[in-house]
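# here's my sequence, what's the structure:
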Amino acid sequence: MCDVKTPRSSRIGEDAVVRAAYGDVDAFRELYDAYAADVFRYGMLQTDSREVAEDILQETMIAIWRGRERLSSVANVCSWVMAIARNKTIDYIRAKPPTVSMSDFGDASEPGAAGVSTQASRPTGPLEDAIPDRVDLAAALIKLDLEKRELLYMVFYMDMSYNEVASVLGVPAGTVKSRMYFARRQLQEILERGCRSCQSLGRRDADCGDASHQVVNP
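The predicted structure follows:
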């Protein structure tokens, strides 16, 4: 992985962004379709509540519509959208600390999920090769604290660059890189503990039913 990943999360054309900024409903629908599933999943990940995630999605999109004039000047639409979603989520977390079980994470019936691919590319490397799909990753994410959870979600699930994540979190890209290092290490440890649990039951990695336990050491 390079030191600072280059931005690659744009999902809506520049023309549509400009039209949305001027109040074009069809263009705004394009923006909604591009980011609704990610915002919803982020809300689910941080609150474990479908109802709250739906509220976060709705409030995020309302805030974007009300501030649509800014769309023509924001440097990165993805970062701007997720920063708004994060602020809405923080408001909820401050009011009611969440307990996360991830029972519904990745449900195909998510608002805005229709037509949205769940297979965006992820950084490559030993840890990433050990996580074959997003369901396995979600199961490991719930064991992390909220800060590490959202960081890994934005990088692995949304394929956001360090610069984009830095914009969302309001910190330097170097800080994101440092936090990502420790988050990945902790995730690796969680996966390795799961693998050892399988081995203690007399199962080899190849026989383990959970593919996320098949860890490749760095």
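# make it CA atoms for all contacts and neighbour counts henceforth
OK.
# hey, where'd the helices end up in this protein?
Ranges of helices within the chain are 14-21, 25-47, 50-66, 77-95, 126-129, 134-141, 146-152, 162-169, 173-200, based on DSSP state H.
# may I see those helices arranged in a markdown table, with distance to Met102 and mean neighbour count as well?
As requested, these are exported to a markdown table (distance: least, C-alpha to C-alpha, whole Å; neighbours: other C-alpha atoms under 10 Å):
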| stretch | distance to Met102 | mean neighbour count |
| --- | --- | --- |
| helix 14-21 | 33 | 18 |
| helix 25-47 | 7 | 22 |
| helix 50-66 | 10 | 19 |
| helix 77-95 | 16 | 19 |
| helix 126-129 | 20 | 16 |
| helix 134-141 | 7 | 18 |
| helix 146-152 | 12 | 19 |
| helix 162-169 | 23 | 23 |
| helix 173-200 | 16 | 17 |
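# columns distance to Gly106 on top of these, output as a markdown table?
Formatted as a markdown table, these follow (distance: least, C-alpha to C-alpha, whole Å):
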| stretch | distance to Gly106 |
| --- | --- |
| helix 14-21 | 27 |
| helix 25-47 | 7 |
| helix 50-66 | 11 |
| helix 77-95 | 18 |
| helix 126-129 | 19 |
| helix 134-141 | 7 |
| helix 146-152 | 15 |
| helix 162-169 | 21 |
| helix 173-200 | 19 |
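# which of those helices sits closest to Gln119?
helix 134-141 (8.2 Å; C-alpha to C-alpha).
# now do the contacts for the most centrally placed residue in the chain.
In the chain, the C-alpha nearest the mean C-alpha coordinate belongs to Tyr153, at 3.0 Å (C-alpha atoms, centre = their mean). The neighbours of Tyr153, taking C-alpha atoms under 8 Å, 6 or more residues apart in numbering as the test, are Tyr42.
# what is the burial count for the residue nearest to Thr47 when sequence neighbours are not counted?
Once flanking residues are discounted, Thr47 sits nearest to Pro98: 5.0 Å by C-alpha to C-alpha, 6 or more residues apart in numbering. Pro98: 15 surrounding residues under other C-alpha atoms under 10 Å.
# so Leu187 sits against Ile142, correct?
No. If you go by C-alpha atoms under 8 Å, Leu187 and Ile142 don't touch, sitting 10.1 Å apart.
# for Leu141, give its distance to Ala75.
Distance of Leu141 to Ala75, given as C-alpha to C-alpha, to the nearest Å: 29 Å.
# this one next, for a side-by-side:
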Amino acid sequence: MMHEDRLPDNVFTEKWKHLIAAGNEDAFREMFNAYAGRLTAFAFSITKNKEASIEIMDEVFIKIWKHKEQLTRITNITTYLYTATKNTALNFLSHKSRETHLQAFDFINIELMEEERPDQRLISSEILSKIKKAVEGLPPRCKIIFKLVREDGLKYKEAAEVLGVSEKTIDAQMVIAVKRIGDAVGSYFDCFPARFQKK
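As a prediction, the model looks like this:
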């Protein structure tokens, strides 16, 4: 069983693809448990609607199960799930609003995940507060990229595919995020560089 503090690796996802395609409900449940919380949070960052975000996540997994035979054709499950969640969330917004220009994710407000992590236990609440404030002050696109890469653990290539941008854009935005966060925490930044190292 996967832990929710990290995304499953390729070995697990490859195994899941074939088992789920064959109708294995236990494998489907494992994949659901590994991704459900992250995808719900990602949907919420777009919709700002908790109930809708849960429904969006459920819809993504329902579609996967309905078309499970096609799962083996998917190259990267993580990228696929996040992209499907993004598209479903944007469809939700399009039905709730007459706005037609949803560009650059400028309307998205990303917040740090609240669950405690091992590295956070080493950081005082004051410093953690400064980090969160710095992230909150990032430009919208920068915040969503920071979340996908640092909070959800996506690789630069995966985040680029999900958002439909280049890896150079991901890299440039992460440089901005790291610099601003580093400036915010000042001398304390040297205490936890591993959290912000480029993957």
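# after superposition, what's the TM-score here?
Between these two chains, after superposing, the TM-score reads 0.66 (TM-score structural alignment, normalised by the length of structure 2); 173 aligned residues with a C-alpha RMSD of 3.9 Å.
# what does the residue nearest to the centre of structure 1 correspond to in structure 2?
Matched by TM-score structural alignment, Tyr153 of structure 1 corresponds to Lys147 in structure 2.
# now the residue nearest to Val135 of structure 1 when sequence neighbours are not counted: how far from Pro98 of structure 1?
Nearest non-adjacent residue to Val135 of structure 1, counting by C-alpha to C-alpha, 6+ apart: Gly106, 7.1 Å away. In this structure, Gly106 of structure 1 and Pro98 of structure 1 are 18 Å apart, going by C-alpha to C-alpha.
# next one: Tyr22 of structure 1
Counting by C-alpha to C-alpha, the gap from Tyr22 of structure 1 to Pro98 of structure 1 is 37 Å.
# and what of Arg184 of structure 1?
For Arg184 of structure 1 relative to Pro98 of structure 1 (C-alpha to C-alpha), the value is 23 Å.
# repeat for Arg70 of structure 1
Applying C-alpha to C-alpha to Arg70 of structure 1 and Pro98 of structure 1 gives a distance of 32 Å.
# Ser73 of structure 1 too?
Counting by C-alpha to C-alpha, the gap from Ser73 of structure 1 to Pro98 of structure 1 is 34 Å.
# just Ser178 of structure 1 next, same as before
For Ser178 of structure 1 relative to Pro98 of structure 1 (C-alpha to C-alpha), the value is 26 Å.
# ok, now Ala21 of structure 1?
The gap separating Ala21 of structure 1 from Pro98 of structure 1 is 34 Å, by C-alpha to C-alpha.
# same question for Leu31 of structure 1.
Leu31 of structure 1 is 28 Å from Pro98 of structure 1, by C-alpha to C-alpha.
# what's the answer for Val165 of structure 1, then?
According to C-alpha to C-alpha, Val165 of structure 1 and Pro98 of structure 1 sit 22 Å apart.
# do the same with Asp33 of structure 1
On the measure of C-alpha to C-alpha, Asp33 of structure 1 and Pro98 of structure 1 end up 27 Å apart.
# how about Asn76 of structure 1?
For Asn76 of structure 1 relative to Pro98 of structure 1 (C-alpha to C-alpha), the value is 29 Å.
# before we move on, the earlier item: out of the helices of structure 1, nearest to Ala120 of structure 1?
Closest approach to Ala120 of structure 1 among the helices of structure 1 is made by helix 134-141 (10.0 Å; C-alpha to C-alpha).
# which strands and helices sit next to that closest one?
Here helix 134-141 of structure 1 touches helix 173-200, going by 3 or more C-alpha pairs under 8 Å, 6 or more residues apart in numbering; DSSP states H and E.
# ok now the helix it packs on, how far from the chain's centre?
17 Å (C-alpha atoms, centre = their mean, to the nearest Å).
# and for stretch 60-75 of structure 1?
With C-alpha atoms, centre = their mean as the basis, stretch 60-75 of structure 1 stands 20 Å off its chain's centre.
# against structure 2, where does that stretch fall?
Using TM-score structural alignment, stretch 60-75 of structure 1 pairs with 60-75 in structure 2.
# what about that stretch, how long is it end to end?
17 Å.
# can you tell me what sits against that stretch?
17-18, 20-23, 28, 32, 80-81, 84-85, 88.
# the same query, at a cut-off of 10 Å, please.
10, 13-25, 28-29, 31-32, 35-36, 39, 54, 56, 58-59, 77, 80-88 (C-alpha atoms under 10 Å, 6 or more residues apart in numbering).
# Tyr22 of structure 1 and Glu69 of structure 1: what is the separation?
7 Å.
# how about Met82 of structure 1?
17 Å.
# same question for Glu164 of structure 1.
Applying C-alpha to C-alpha, the value for Glu164 of structure 1 to Glu69 of structure 1 is 21 Å.
# that older thread, tell me, what's touching Leu187 and Ile142 of structure 1 both at once?
Common neighbours of Leu187 of structure 1 and Ile142, counting by C-alpha under 10 Å, 6+ apart, are 148-149.
# the aligned partner of Ser10 of structure 1 in structure 2 and Pro139 of structure 2, how far apart?
Counting by TM-score structural alignment, Ser10 of structure 1 lines up with Pro8 in structure 2. Distance from Pro8 of structure 2 to Pro139 of structure 2, counting by C-alpha to C-alpha: 29 Å.
# before we move on, the earlier item: surely the residue nearest to Thr47 of structure 1 touches Tyr92?
Yes. With contact defined as C-alpha atoms under 10 Å, Pro98 of structure 1 counts as touching Tyr92 (8.7 Å).
# mutual contacts of the two, please.
46-47.
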